[in-house]
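S.K.: Next input, structure requested:
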Amino acid sequence: MKAVGWLAAMLGVVVVLAGIGLILLLYTPIPFGDQIDFFRRFYEVGGWQGFGVAELYARHNEHRLVVPRLWFLADLAWFDGRQILTIGAILVSATLHAVILALLFRGLGHRGPVVAVFLLVALGAMLSPAQWENLIWGFQVQFIQVWLFATLAFALVAWAPAAKRYATICGAAILLALLAGLASTYSMANGLLVWPLLLLLAWWRRLPGWAVAAVAVLGGAVVAVEVIGFTVHTGHGDPSDTISQPAGLLRYAARYLTSGVSAIGTSGQEILGGLLMAYALVMGLCALVWRDRFRPAHAALLAVAGFIIGAALMTALGRLPFGLGQANSSRYATPSLVFLLAVSALLLHQLLAFDRRRWVATAAAFGALLLLVPGLVDGVKPVFRLIDQRDARRHTIAAFLAGGYRPHTLKAIYPLWPRNAHYVLKNLSREGKGPFAVLDDYRPSVDHGGSVPLPGKACPGQVVEAREDPVDGLVAMGWVAAGVGARPDWVLATDRRDEVVAWGMAVVARGAGGPDDAGWKFEALGPWAGRSVGPLNVIAALADGTRCRIVTDVPPAPPRFVATVETIIGPAVREPWRVVEGQADPAGVGTTPPRADDALAIGTFGQADTHLMAEVMIAPPPSPAILALPIRTGDYPLGVRVDLTEADGGVVIDSHVFGRPSAPGWNWLLLRGPTGWRGGDTDLRLRVSSPGPQPWRAIAVGRPVWIPVDQDG
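M.R.: Just a heads-up that it's a prediction; the model follows:
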């Protein structure tokens, strides 16, 4: 047994170190995902002056994140919103949870080394890399604490003395249990399941009537308030539909309960999960029938197991339409491991009652290995992918500092609406919060306008695209090969005067096609200087402080936009703009078009609904030419596009989908057509569209004109 104990203890320590190492490796102060929603709401209501009880209590999906939002606010106030407090709370909460479970195991009557070993195994499970999403992301503090507070509530009721002479201690324990129950409920919606189990546990313990009544009254009130008026979150399954799929619900729950050991395979999960659910149910029934044969710690551990089984079924009701595979999400590894620990404590207690020590030792060793090793494997497998995600988020902040609003980079922190992410970053930047509290981590020592002489040392790489114009600013994209050594910290683009005009990070692995394809992609960004700054020199700044030149004298590509048009070959339109969908009129242009005599200009600025599709017929140019369209967009032209096609055949000659806005003013979009296109005698159709309806998707267009092919603006 000693050897088994040492093995389990050392394995627990290894897993703890792996979990902490994962946190240190992947930590970032950059908000992403649902954190963006929190910060957006915080700033929308006016920050500290406007964020009150209503915002704390507001639903997030089906949850009331009151307690987590308090953590977010505290982290913002005391640690500049860098996730230091929230991730610290995750670490402390996981540790406390392991301690409480170990104390409950001790409450079964065990003492000495076996309790210490159980504690180390519990620490390993609570910090297992299998739950990496809940460990490295401060927003997930609620996914750690909802289970902690539930376990604490059950433990406090189990420890509350029922004798009258200890009424004061009992009252304190019940009060703390009620507070823990509230904290669980207002960490996540799963916490509502605390109350029926807490009431059953108080009755089972034969606690004084006032204690049982207190649990019943408070729990009933909370459940009634939260259940009345509940509506299904958009995109989730409707419980009234999924309840008719009992087999699917049970399979989902079985996988959910064993997601912390998902390396055993889905079939193994369903078998193991089903057996453990049945075991917990049988033990619970036995505890109700033969109450005097069970200790309070038995009841508390069964309540923990029952709570998580209920949460698994509740989750299945809403998530089953997403597929059974969703039950193995990393976030569900936390409740899975809590469930497995609670059931393991009960099983180990029964095993230790046997006299066959070798058989008991073998079973205990197998249990420890099953509990910890699969989670370690599952947590290590995605490490390189998680590092790439971390680096992509770092690139997002660097791109924001270097080039402002870059919607394609914002997808790394908020895939759905880049506008929301940009709004949050602007506010955090203004206040020096989040990643902007440690700016030196996200920008080079030499910023825009600084001087960097061209180094003599060359390093392998290539610039695959370089462009500059009033809308996109300056962009240089390419790759630097692994032959340079370690990944460059920064890539700098300089002009003919050796001044830095763009910079960025080399963060994304180039490919896996062998030595010749190894290296890192980069994207150097800068603002529009009001003039052409090319040709460019592109330089890699290495971690050892040295620099090497990647490529020199790179000419920017012909601009997509120009601020002014000087020479006009002739008008391009045969008729005014025709509105196909939506509404647009001259009053919607917002500001004066580039040509004051433009009588065709229409727009959607100032309208309640900015959805628009408009088109105009284009006469062929008298000579080879470029079509120049005066256009203005709202601040976030998501989905706004321009298409130039043949009038009858529909062949696309050129098109542009907006990323960055032309706002606040007008610019000319240049539509060139395919290489070698020089016009012809076929009429063309020019179409502009915006999905609307938001004001930041507004557009305005004027009279298109033909300009010479060699005009650069």
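
S.K.: can we go C-alpha only for contacts and neighbour counts from here?
M.R.: Will do.

S.K.: Tell me, how many residues neighbour residue 167?
M.R.: Neighbour count for residue 167, taken as other Cα atoms under 10 Å: 16.

S.K.: Run through the residues that contact it.
M.R.: Contact partners of residue 167, counting by Cα atoms under 8 Å, 6 or more residues apart in numbering, are residue 161.

S.K.: In terms of helices and strands, where is it?
M.R.: Using DSSP states H and E, the element containing residue 167 is helix 167-185.

S.K.: Starting from that helix, tell me the next helix or strand along the chain.
M.R.: Later in the chain than helix 167-185, the nearest helix or strand by DSSP H and E is helix 194-204.

S.K.: what packs against the next helix or strand after that next one?
M.R.: Per DSSP H and E, helix 194-204 leads on to helix 209-227 as the next helix or strand towards the C-terminus. Judged by 3 or more Cα pairs under 8 Å, 6 or more residues apart in numbering; DSSP states H and E, helix 209-227 is in contact with helix 167-185, helix 194-204.

S.K.: Tell me the buried residues in helix 209-227?
M.R.: For helix 209-227, the neighbour count (16 or more other Cα atoms under 10 Å) marks 211, 212, 215, 216, 219, 222, 223 as buried.

S.K.: ok, and what's touching that helix?
M.R.: For helix 209-227, the external contacting residues (Cα under 8 Å, 6+ apart) are 171, 174, 178, 192, 195, 196, 198, 199, 202, 203.

S.K.: Contacts for the helix or strand containing residue 75 next, please.
M.R.: Using DSSP H and E, residue 75 falls within helix 66-79. Residues outside helix 66-79 that contact it (Cα under 8 Å, 6+ apart): 56-57, 81-86, 139, 141-142, 183, 186-187, 433.

S.K.: To check against the first, give me the structure of this:
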Amino acid sequence: MQQFNRRQIPILCLIFLPVLFMGICILKYGVNFPFSDQWPLAVMFEKIYAGNLSFSDLFAQFHESRKFFPRLIFIGLAFLTNWDVRSEMLVIFVLTCVVSFNIYCLNRLTVRASLVTQLLLLAISNLLIFSPAQYENWLWGIQIVVYIPIVCLTGCLVIAQKKLSLRTKFIICFCLCTVSTFSYANGMLNWVLVFPALAILASGKFEEVFTKNIWIIIGGLLGLVANAAAYFYDYQKPDKHPSFLSAIAHPVETIHYFLAFLGAPLGFENLTVATIVGGLVFGFWLFLGWKFFWLVKTDFLLLHRLIGWLIIKNLF
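M.R.: Down below sits the predicted model:
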């Protein structure tokens, strides 16, 4: 096992500086006042005090999500702090620390490099993970719902790389994907990301993914179907949301929106520039994907080390 030494102290400072900075910012700028989507929680608290809170209240749809597990967290925090919403911000901070730890673990499990290099990679990761640019997420307690699926996904990717039995990995990932689904709407995507990755990591060559280990993908698909059935039971489309079929009905506008959205960070708030940048980025992504496909086709075990990072890169 590699040991720490004095030369690594500056790197450790770089790792923890963004963490410390964001923790201080939350303590300094966090305000104990519910905002916007937090107010409906007050109705749930009233039901608790009246003694008539039901499972359906916890499972109820809010906008497009069913925030079952976050509601349990909100109730627990409200009970402990008399609904001081700053405690929710601190939970967001803790969840983000878990994400950082998961990234470090994934790094240790997949990157063949010295401890110094791995710590430097973590320092760079923390600059992004603890970026103050997402200040609205840091200072709005209900955004716990956004971080839970990320924690679940990165946790699944680490578990998939661990030396555990395949059945144990499957069960843990199944549970984490369920938590993710009933925390935030996009958490459902974890099902289609985690189980193919788990099947790949359990296989020594491409053929085994669709033969020996196909049960992993099928099991994940069945889990997705079961979760989706519960999720969409009595689902009501929010009034301001477009139809599920609108993207198919207007393919040109959909592609335009996708490219503009993809290029927006470098589009200088210009729709045309954002669309062009998005097209270039997407084209480059397709090119890299094609090259990578042929690379891992001849070296399948390389995919074992890269699959987690590919999922994180393409999702975030």
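
S.K.: now what about the TM-score between them?
M.R.: Here the TM-score for the pair of chains, by TM-score structural alignment, normalised by the length of the second structure, is 0.78; 292 aligned residues with a Cα RMSD of 3.3 Å.

S.K.: equivalent range in the first structure for stretch 88-105 of the second structure?
M.R.: Aligned by TM-score structural alignment, stretch 88-105 of the second structure falls on residues 86-103 of the first structure.

S.K.: Can you tell me what sits against that stretch?
M.R.: With contact meaning Cα under 8 Å, 6+ apart, stretch 86-103 of the first structure is reached by 71-72, 75, 115, 118-119, 122-123, 126-127, 134-139, 141, 144-145, 148, 151-152, 155, 301, 341-342.

S.K.: Selecting buried members of those residues in PyMOL, what would you type?
M.R.: Remark: buried members of the contacts of stretch 86-103 of the first structure, expressed as a PyMOL selection using 16+ other Cα under 10 Å:
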select buried, resi 71+72+75+115+118+119+122+123+126+127+134+135+136+137+138+139+141+144+145+148+151+152+155+301+341+342
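
S.K.: ok, for residue 22 of the second structure, nearest residue in space, not its chain neighbours?
M.R.: The shortest distance from residue 22 of the second structure to any non-neighbouring residue, by Cα to Cα, 6 or more residues apart in numbering, is to residue 130 (6.5 Å).

S.K.: ok so, going back, moving C-terminal of the helix holding residue 75 of the first structure, what's the next helix or strand?
M.R.: helix 84-106.

S.K.: what about the counterpart of residue 27 of the second structure in the first structure, which helix or strand?
M.R.: Superposed on the first structure with TM-score structural alignment, residue 27 of the second structure falls opposite residue 24. Using DSSP H and E, residue 24 of the first structure falls within helix 2-26.

S.K.: how close does the alignment partner in the first structure of residue 174 of the second structure sit to residue 62 of the first structure?
M.R.: Aligning on TM-score structural alignment places residue 174 of the second structure opposite residue 178 in the first structure. Separation of residue 178 of the first structure from residue 62 of the first structure (Cα to Cα, to the nearest Å): 22 Å.

S.K.: Then residue 646 of the first structure?
M.R.: Distance, residue 646 of the first structure to residue 62 of the first structure, using Cα to Cα: 50 Å.

S.K.: try residue 2 of the first structure
M.R.: For residue 2 of the first structure, the distance to residue 62 of the first structure - Cα to Cα - is 47 Å.

S.K.: Of those two, give the one with the bigger neighbour count.
M.R.: residue 62 (18 against 10).

S.K.: ok, the more buried one - contacts?
M.R.: Applying Cα under 8 Å, 6+ apart, the residues contacting residue 62 of the first structure are 189, 232, 233.

S.K.: what's the nearest residue to the first one if we skip its chain neighbours?
M.R.: Setting aside the residues directly before and after it, residue 189 of the first structure is nearest to residue 63 in space (Cα to Cα, 6+ apart), at 4.7 Å.

S.K.: what does the last one give?
M.R.: Counting by Cα to Cα, 6+ apart, residue 61 is the residue found nearest to residue 233 of the first structure once chain neighbours are left out, at 5.7 Å.

S.K.: Which position in the second structure pairs with that neighbour?
M.R.: In the second structure, residue 61 of the first structure lands on residue 63 (TM-score structural alignment).

S.K.: Residue 238 of the second structure versus its match, what's the distance?
M.R.: According to Cα to Cα, residue 63 of the second structure and residue 238 of the second structure sit 6 Å apart.

S.K.: who's more crowded, these two?
M.R.: Set residue 63 of the second structure next to residue 238 and count neighbours by other Cα under 10 Å: residue 63 wins out with 16 against 12.

S.K.: residues touching the residue nearest in space to the middle of the second structure, list them.
M.R.: Centroid-nearest residue in the second structure: residue 150, 2.1 Å away (criterion: Cα atoms, centre = their mean). Counting by Cα under 8 Å, 6+ apart, residue 150 of the second structure makes contact with residue 99.

S.K.: That one: what secondary structure?
M.R.: helix (DSSP: H, G, I helix; E, B strand; the rest coil).

S.K.: Aligned against the first structure, show me the partner of it.
M.R.: Residue correspondence to the first structure (TM-score structural alignment): residue 150 of the second structure is matched to residue 147.
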